[in-house]
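Q: turn this into a model:
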Amino acid sequence: MIVGVPRETAAGERRVALTPADAAMLSAHGLRVVVEQTAGHRADFADAAYRRAGARVLPDAAAVFAASAAVVWVKPPVYELDSMPLRDSARLFGFQDPVQRADRIERLRARGVETIAFEQISPGTSDPLSAMSRIAGEVAYAEGRALLAARGRIRSLVLGCGQAGLAAVTAAVAAGDDPPLVVGRRAERERAATGCGAAGYLANPEPRALAEVIAGLRPHLVICAAGRGGRAPVLLDRAGLGALAAGSVVVDLTAKAGGNTVATVANATVVVGDGVIVTHRSNYPSARPHAASRAYGAAAAGVLLRTLSMSVA
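A: As a prediction, this is how the structure comes out:
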């Protein structure tokens, strides 16, 4: 079976879905890998490295789709898949934006194309979303902190106790800031939060109760990372945002799934109320493209092997 890797086309995306090391590993398991020319360049993986790993480098995306029974990407291509010679029995692996692209995914399913959404894989240490969430949480905290006016130790609130939220807690502790308060959906996640250095944990509050917490805490920075695989819950309503002080920053990692705030706009920065900044971009891990590609590729290759071996069996 041939696995294809097209070059990423989403704005600002610098990752690649499989690295040369991943291509070599898949080849060792009997799969052949084809890669679009320059697919890895923005993450510092040269075409020659893919060739040395046993992959074949093809001139364009159309050639990759025509050759491949399975295609793996980081993000859905910006071009319409109908414009590619996509096989009716193909399998598409990667982040799929299942909330925003539900209709497209259903149309593909109707013609026999199977879509494997990494957002909907059960969480674990080696699934692609968890791998990217850890990097996204670290980068989001650092970038949110940079948007604040100059200050010393900052107070933060982390909404979500998955991999991104825990990474944000770790980043706060590493920066020497006040240990964050973490909000999660399940009480049993408290140990994970405090184990990363959180000051406390609040399980499943209603937006009104959360607004009251914010009014008492007065955080400078809020990291929103609650929700996985489906529509993100709205945790910060107008009252919650209004409880934040002027100049506070909210970084929402969940905008593609609807957002954890009522003010979140995908891939945009907006100012609400008395000067509260609410920001999102969909590619925080692209700030570290080489490391992120290595983490993503290793996890994606694992999903490919598990899925394809089950279909053969």
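Q: only C-alpha atoms for contact and neighbour calcs from this point on.
A: OK.
Q: all helices for the stretch 101-250 of the chain, in order.
A: 102-110, 128-147, 163-174, 190-195, 207-217, 238-242 (DSSP state H, counting those that start in this stretch).
Q: residue ranges of the strands in this structure, please?
A: With DSSP state E, the ranges of strands along the chain come out as 2-5, 32-36, 56-58, 70-72, 91-94, 114-117, 156-159, 181-184, 200-203, 221-224, 249-252, 269-272, 276-279.
Q: got the helices of the stretch 101-250 of the chain as TSV, with distance to Val183 columns?
A: Listed next are those as TSV, based on distance: least, CA to CA, whole Å:
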stretch	distance to Val183
helix 102-110	29
helix 128-147	15
helix 163-174	9
helix 190-195	9
helix 207-217	9
helix 238-242	14
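Q: now, of the ones you listed, which is deepest in the fold?
A: Compared across the helices of the stretch 101-250 of the chain, helix 163-174 shows the largest average neighbour count, a mean of 25 (mean count of other CA atoms under 10 Å).
Q: and that one, what does it pack onto?
A: helix 128-147, strand 156-159, helix 190-195, strand 221-224 (3 or more CA pairs under 8 Å, 6 or more residues apart in numbering; DSSP states H and E).
Q: chain center to the second one, what's the gap?
A: Relative to the mean C-alpha coordinate of its chain, strand 156-159 is positioned 18 Å out (CA atoms, centre = their mean, to the nearest Å).
Q: deepest in the core, which of the strands of the chain is it.
A: Mean neighbour counts for the strands of the chain (mean count of other CA under 10 Å) peak at strand 249-252, with a mean of 29.
Q: can you list contacts of it?
A: 140-141, 144-145, 147-148, 220-225, 259-261, 264, 276-280 (CA atoms under 8 Å, 6 or more residues apart in numbering).
Q: likewise stretch 234-245?
A: The contact list for stretch 234-245 (CA under 8 Å, 6+ apart) reads 206-208, 210-212, 214-215, 218-220, 259-262, 273-276.
Q: count of residues packed around Gly124?
A: By the other CA atoms under 10 Å criterion, the neighbourhood of Gly124 contains 11 residues.
Q: just give the nearest non-adjacent residue to it, would you?
A: Ser130 (6.6 Å; CA to CA, 6 or more residues apart in numbering).
Q: another one to check against the first:
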Amino acid sequence: MIVGVLRETATRERRVALTPEGVRRLRDAGIRVIVEAGAGRAAGFAEVDYRVAGAAIAADPGGVVADCDVLAWVKPTKHDLRSMDRRPGLILIGFQDPLHRSGQIDELRALGVESVAFELFSGDSGELDALSAMSRIAGSVAYLAARRLVPRTVRRPVRSLILGSGRAGLAAIAAAAACGAEPPVVLGRRDDQRRAADDQGPNIFHCAAEIGPAQVLEQIHAAKPDLVFCAAVRRGQRAPVLVDRTGLDALGDGAVVVDLTAKAGGNCSATVADATVVLDNGVVVTHRSNYPARRPAPASRAYSAAVAASILRLAADGRPW
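A: Here you go, the predicted model:
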């Protein structure tokens, strides 16, 4: 088996699918690796480190795609794989954006190219679960980024409302505690998530079997948050709208909504993907699709571990999940 790694082409993406340590792990198992020149540079991994780890270096993406059986990426490449020379039965491993790219994925499958989407892996898949690893980093980075948008006129500890108690929501709770914020109000769907939330820091956890705009509006009126953190989405599904226009109107001038779910439709009705907008009532709504790219080295290490584990599983069992 030969694994290929491309330099990422998505805007502002600084991660890399395999670090030199990930390459070494695959090489130790007898798997060859080809890395496009400069693939790890933005994450701080030098080409010489890949060579020392045992990777071959290709000068361009075509040289990677033409020679590999498995192609690993963080985000779908902008290169047109349909027109590139490639081996039969090519497998693509990484985030595939299946909600928006289903047509392209089907078209590639018709050409004999199979796509393995990390978005659809179970949250219980352990080392293979790249989405959980990235969500933890995204939650911390996004909370801190949103906190910097809260007006400096807010002199007291910041009040937060966190929607969703998955990996990103738990990371936001921990970030709030580290910043000395007021214990955030957290809305979750399962009572068993309360303990996990408590482990991250003080919070006020509310459990509801179903969470909708009415429940969120109630908490906005009660908590008067400066920051609303949106991370309520199930894997592979569209995100429910939880902060509608009524909820936005109830927030105060200068309140910040950070929405991690924009690619899945958004928890906030005013979210614009990869943009920060200021509404007519002074509420700021912000989103960035690749928050983990702000910490490219640790994010790449965590992502690479999942990629390597998936490829080793593929080599051993014929499927990586």
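Q: got a TM-score for the pair?
A: Once superposed, the chains reach a TM-score of 0.96 (TM-score structural alignment, normalised by the length of structure 1), with 313 aligned residues with a CA RMSD of 1.5 Å.
Q: give me the stretch of structure 1 that stretch 65-74 of structure 2 matches.
A: Mapped onto structure 1 using TM-score structural alignment, stretch 65-74 of structure 2 covers residues 65-74.
Q: the residue nearest to Gly124 of structure 1 matches what in structure 2?
A: Aligned counterpart of Ser130 of structure 1 in structure 2: Ser132 (TM-score structural alignment).
Q: before we move on, what about Leu147 of structure 1?
A: Using TM-score structural alignment, Leu147 of structure 1 pairs with Leu149 in structure 2.
Q: list the contacts for its match?
A: Val256, Val284.
Q: hmm, back to that, buried sites along the match of stretch 65-74 of structure 2?
A: Across stretch 65-74 of structure 1, burial judged by 16 or more other CA atoms under 10 Å covers Phe65, Ala67, Ser68, Ala69, Ala70, Val71, Val72, Trp73, Val74.
Q: would you check which pair of those residues lies furthest apart?
A: Farthest-apart pair in the buried residues of stretch 65-74 of structure 1 is Ala67 and Val74; separation 18.8 Å (CA to CA).
Q: whichever helix in structure 1 runs longest vs structure 2, mean deviation?
A: Ordering each helix of structure 1 by length in residues (DSSP state H) puts helix 289-312 first. On superposition with structure 2, the mean distance recorded for helix 289-312 of structure 1 (mean CA distance after the TM-score superposition for structure 1) is 1.6 Å.
Q: and the angle for that helix with helix 128-147?
A: Here helix 289-312 of structure 1 runs at an angle of 160 degrees relative to helix 128-147 (axes from the mean of the first three to the mean of the last three CA atoms, to 10 degrees).
Q: now do the match of stretch 65-74 of structure 2: everything it contacts.
A: 1-8, 15-18, 34, 84-87, 89-95, 300.
Q: same thing but 7 Å
A: Residues outside stretch 65-74 of structure 1 that contact it (CA atoms under 7 Å, 6 or more residues apart in numbering): 1-6, 16-17, 84-86, 90-95.
Q: for stretch 17-37 of structure 2, the distance to its chain's centre please.
A: Centroid separation for stretch 17-37 of structure 2 versus its chain: 23 Å, with CA atoms, centre = their mean.
Q: what's the answer for stretch 269-282 of structure 1, then?
A: Counting by CA atoms, centre = their mean, stretch 269-282 of structure 1 comes out at 20 Å from the chain centroid.
Q: ends of it, what's the gap?
A: Length of stretch 269-282 of structure 1, first residue to last, CA to CA, to the nearest Å: 12 Å.
Q: same question for stretch 51-68 of structure 1.
A: Termini of stretch 51-68 of structure 1 sit 17 Å apart (CA to CA).
Q: with stretch 44-64 of structure 2 instead?
A: Start and end residues of stretch 44-64 of structure 2 are separated by 21 Å (CA to CA).
Q: contact partners for the residue nearest to Gly124 of structure 1?
A: Pro123, Gly124, Gln163.
Q: please report how far the closest residue to Val64 of structure 1 other than its chain neighbours lies from Ala239 of structure 1.
A: Distances taken as CA to CA, 6+ apart put Gly4 closest to Val64 of structure 1, at 5.6 Å, once the chain neighbours are dropped. The spacing between Gly4 of structure 1 and Ala239 of structure 1, counted by CA to CA, is 48 Å.
Q: what do you get for Val33 of structure 1?
A: 52 Å.
Q: for the helices of the stretch 101-250 of structure 1, which one sits closest to Leu26 of structure 1?
A: Of all the helices of the stretch 101-250 of structure 1, the one in closest proximity to Leu26 of structure 1, counting by CA to CA, is helix 128-147 (16.3 Å).
Q: how far apart are that closest one and its match in structure 2?
A: Mean for helix 128-147 of structure 1 is 0.6 Å (mean CA distance after the TM-score superposition for structure 1).
Q: distance from that helix to the middle of the chain?
A: The answer for helix 128-147 of structure 1 is 9 Å, by CA atoms, centre = their mean.
Q: quick check: angle from that helix to helix 163-174?
A: Going by the same axes, to 10 degrees, helix 128-147 of structure 1 makes 40 degrees with helix 163-174.
Q: surely Ala232 of structure 1 touches Thr261?
A: No. If you go by CA atoms under 7 Å, Ala232 of structure 1 and Thr261 don't touch, sitting 9.2 Å apart.
Q: the two: who's more crowded?
A: Between Ala232 of structure 1 and Thr261, counted using other CA under 10 Å, Thr261 has the larger neighbour count: 24 against 21.
Q: so for whichever residue in structure 2 pairs up with the more buried one, what's the nearest residue that isn't a sequence neighbour?
A: Correspondence of Thr261 of structure 1 to structure 2, assessed by TM-score structural alignment: Cys268. Here the nearest residue to Cys268 of structure 2 in space, its sequence neighbours aside, is Val243; by CA to CA, 6+ apart that works out to 4.6 Å.
Q: what residue in structure 1 is paired with that neighbour?
A: That one, Val243 of structure 2, aligns with Leu236 by TM-score structural alignment.
Q: separation between that match and Gly152 of structure 1?
A: From Leu236 of structure 1 to Gly152 of structure 1 the distance is 26 Å (CA to CA).
Q: ok, Arg51 of structure 1 next?
A: Arg51 of structure 1 is 49 Å from Gly152 of structure 1, where distance means CA to CA.
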